[in-house]
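Visitor: curious how this folds, go ahead:
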Amino acid sequence: MKKTLSIIALSIIGFGLVSCKKESKETQSADSVTTDSVAAAPAVTDSSATLTTEAAAPVSNEPLTSIALSESNFDFGNIKKGDKVEHVYEVTNTGKNPLIISEVKPGCGCTAPDFTKEPIMPGKKGKITLHFDSANFDGNVQKYADVFANVEKSPIKLTFTANIQP
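Guide: Predicted structure coming up:
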């Protein structure tokens, strides 16, 4: 009897974990059944969500500094579909500690970043270049990339817009 109950409980927990990944009304119903039936299921679900959140935002152990951007938004204007364009965002370390850009995460696969990898000393400048491939777009688009660095309000969002024409 205990063995049967254990198997049923594990099946329900397993079903709850699999269904968490789907976003539908049907899944929400299954999750609420899991929550009511097995007390341990929500704890497992919550801890996996926490791990995902922590992994998504790189944390720097470096001392904080401050940054100034030449601009945080750029407009490419009208470009032809299929054009590959790029823009360089200039960053200046306005703090007292070296500025370390640990990662630049674009919002989608159409944008590729390049950035200054070595520490940017106080008063010095670095660069973040965003390369955009317009092949899969039509009309007005707005894209972004998150810049993770040892600054207080990280990530910093860089954006650009373009009007893709045939």
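Visitor: contacts, neighbours, all on C-alpha from now
Guide: Noted.
Visitor: what are the ranges of the strands in the protein?
Guide: Ranges of strands in the chain, per DSSP state E, are 67-69, 73-80, 84-93, 101-106, 111-115, 125-133, 139-149, 156-165.
Visitor: and the fifth one, what other elements does it pack with?
Guide: In terms of contacts (3 or more C-alpha pairs under 8 Å, 6 or more residues apart in numbering; DSSP states H and E), strand 111-115 is packed against strand 101-106, strand 125-133.
Visitor: how about the ones you listed, which one is nearest Val151?
Guide: Shortest distance between Val151 and the helices and strands packed on strand 111-115, using C-alpha to C-alpha, is found for strand 101-106: 9.2 Å.
Visitor: ok so, going back, out of the helices and strands packed on strand 111-115, nearest to Gly95?
Guide: For the helices and strands packed on strand 111-115, proximity to Gly95 was assessed by C-alpha to C-alpha; strand 125-133 is nearest, at 11.8 Å.
Visitor: run the chain-centre distance for the closest one.
Guide: Averaging C-alpha positions (C-alpha atoms, centre = their mean, to the nearest Å) puts strand 125-133 17 Å from its chain's average.
Visitor: reformat the helices and strands packed on strand 111-115 as a markdown table; add distance to Ser19.
Guide: Shown next, in a markdown table, are the helices and strands packed on strand 111-115 (distance: least, C-alpha to C-alpha, whole Å):
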| stretch | distance to Ser19 |
| --- | --- |
| strand 101-106 | 28 |
| strand 125-133 | 35 |
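Visitor: second chain to compare with the first, below:
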Amino acid sequence: MKLCCSIFISVFLFVQCLHAQTPSSVISFEERTHEFGTVLEKNGKVTHAFVFKNNGKTPVVINDIRSDCGCIGKIISKDPVKPGEKGRVVITFDPEYKSGFFSKEIIVYSNNSQDYNRIWVQGNVTPAEHPVEEDYPYNFGNGIYLRLKVMAFGYMKPGETQQMQLHYANNTSKSINLTFTAKGKNPGLKFTNPGKLKPKQRSVMTFTFTMPDTKNDVLLSLYPTINGKQSKESLDIKVLNSNKRKASIAN
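Guide: Below you'll find the model as predicted:
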């Protein structure tokens, strides 16, 4: 709650501050938006220089450049730009751990931060393939990594049905067969085993759970079985009975 309030206050103050300033009538940029096109995450940062002209009668100094994204870097020349001359601001975009389309607004402040201009950079990030441990932190042995160790369905009432997805990866250079073996009964749980995985394959499977007619919480354990060899580590599924919670609150 405190974090939400802090974010709201920060945004409110930023908007209020912006309203207290005026769009610059002196500086004109040669382009407002730069299209980076396809950006490969593996190639690192991309940079572009926005060129502007001072159309006023007195020198202009760029005081600051701001963006709501920490992935934007900038270089500001503190030297005054004389009337009729050109200056530039250099914008750097960092695609690390980003994917897909991006469009970032940058606010350029001048005249002791009393005036501002808006410019944009945009493009599409093609993500790099990161080490499997970064996206699938749980090692279940024999080359199988999962994104979750515990699948928490939260509170459910009897008869209610929910779905959750489990991301998994084969980190070996060979094809393997992956199935999940339940320990004991698994009432209400349905899923389709992945079966054969290609070398280095990463994929996702769906678990569907229907809460049985019970007054208790549900805890299930599934064991990944790789090429017939069962893992010592279990994937745990936890479901809390909402009726049990209501009864506890009532008491």
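Visitor: pipe the helices and strands packed on strand 111-115 of the first structure into CSV and attach distance to Pro166 of the first structure and mean neighbour count per row.
Guide: As requested, those are exported to CSV (distance: least, C-alpha to C-alpha, whole Å; neighbours: other C-alpha atoms under 10 Å):
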stretch, distance to Pro166 of the first structure, mean neighbour count
strand 101-106, 24, 19
strand 125-133, 14, 19
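Visitor: just tell me the aligned range of stretch 94-102 of the second structure in the first structure.
Guide: Alignment of stretch 94-102 of the second structure against the first structure: residues 133-141, by TM-score structural alignment.
Visitor: buried stuff in that stretch?
Guide: Asp133, Ser134, Phe137 (16 or more other C-alpha atoms under 10 Å).
Visitor: could you find the closest non-adjacent residue to the first one?
Guide: Looking back up the chat, that one is Asp133 of the first structure. Distances taken as C-alpha to C-alpha, 6 or more residues apart in numbering place Lys84 nearest to Asp133 of the first structure, at 4.5 Å, with adjacent residues excluded.
Visitor: return the residue of the second structure aligned against that neighbour.
Guide: Checking TM-score structural alignment: Lys84 of the first structure goes with Lys45.
Visitor: that match and Ile91 touch, don't they?
Guide: No - contact criterion C-alpha atoms under 8 Å: Lys45 of the second structure and Ile91 do not qualify, at 10.2 Å.
Visitor: measure Ala149 of the first structure to Val91 of the first structure for me?
Guide: 11 Å (C-alpha to C-alpha, to the nearest Å).
Visitor: please say which of the two ends up with more neighbours.
Guide: Neighbours per residue, other C-alpha atoms under 10 Å: of Ala149 of the first structure and Val91, the larger number sits with Ala149, 24 against 20.
Visitor: quick check: the more buried one touching Pro98?
Guide: No - contact criterion C-alpha under 8 Å: Ala149 of the first structure and Pro98 do not qualify, at 10.4 Å.
Visitor: quickly list what's touching both of the two.
Guide: Both Ala149 of the first structure and Pro98 lack any common contact, where contact means C-alpha atoms under 8 Å, 6 or more residues apart in numbering.
Visitor: would you check how far apart Lys238 of the second structure and Phe209 of the second structure are?
Guide: 10 Å.
Visitor: and the match of Lys84 of the first structure, how many neighbours?
Guide: Lys45 of the second structure: 16 neighbours (other C-alpha under 10 Å).
Visitor: residues contacting it?
Guide: So Lys45 of the second structure contacts Thr92, Phe93, Asp94, Pro95, Glu96 (C-alpha under 8 Å, 6+ apart).
Visitor: tell me how far it lies from His167 of the second structure.
Guide: Lys45 of the second structure is 29 Å from His167 of the second structure, by C-alpha to C-alpha.
Visitor: quick check: Gln21 of the second structure touching Asp115?
Guide: Yes - using C-alpha under 8 Å as the test, Gln21 of the second structure is close enough to Asp115 to be in contact (5.6 Å).
Visitor: give me the more crowded residue out of those two.
Guide: Counted by other C-alpha under 10 Å, Gln21 of the second structure and Asp115 do not tie: Asp115 has more neighbours, with 21 against 13.
Visitor: which position in the first structure pairs with the more buried one?
Guide: So, by TM-score structural alignment, Asp115 of the second structure is matched to Ser154.
Visitor: distance check, the nearest residue to its match once chain neighbours are set aside against Ser102 of the first structure.
Guide: Nearest residue to Ser154 of the first structure, sequence neighbours excluded (C-alpha to C-alpha, 6+ apart): Phe148, at 5.5 Å. Distance check for Phe148 of the first structure against Ser102 of the first structure: by C-alpha to C-alpha, it reads 6 Å.
Visitor: check contacts around Met151 of the second structure.
Guide: Contacts of Met151 of the second structure (C-alpha under 8 Å, 6+ apart): Met164, Leu235, Asp236, Ile237, Lys238.
Visitor: tell me how far the nearest residue to Pro95 of the second structure once chain neighbours are set aside lies from Ala169 of the second structure.
Guide: Nearest residue to Pro95 of the second structure, sequence neighbours excluded (C-alpha to C-alpha, 6+ apart): Glu41, at 5.3 Å. Distance of Glu41 of the second structure to Ala169 of the second structure, computed by C-alpha to C-alpha: 21 Å.
Visitor: same question for Arg118 of the second structure.
Guide: Counting by C-alpha to C-alpha - Arg118 of the second structure and Ala169 of the second structure are separated by 43 Å.
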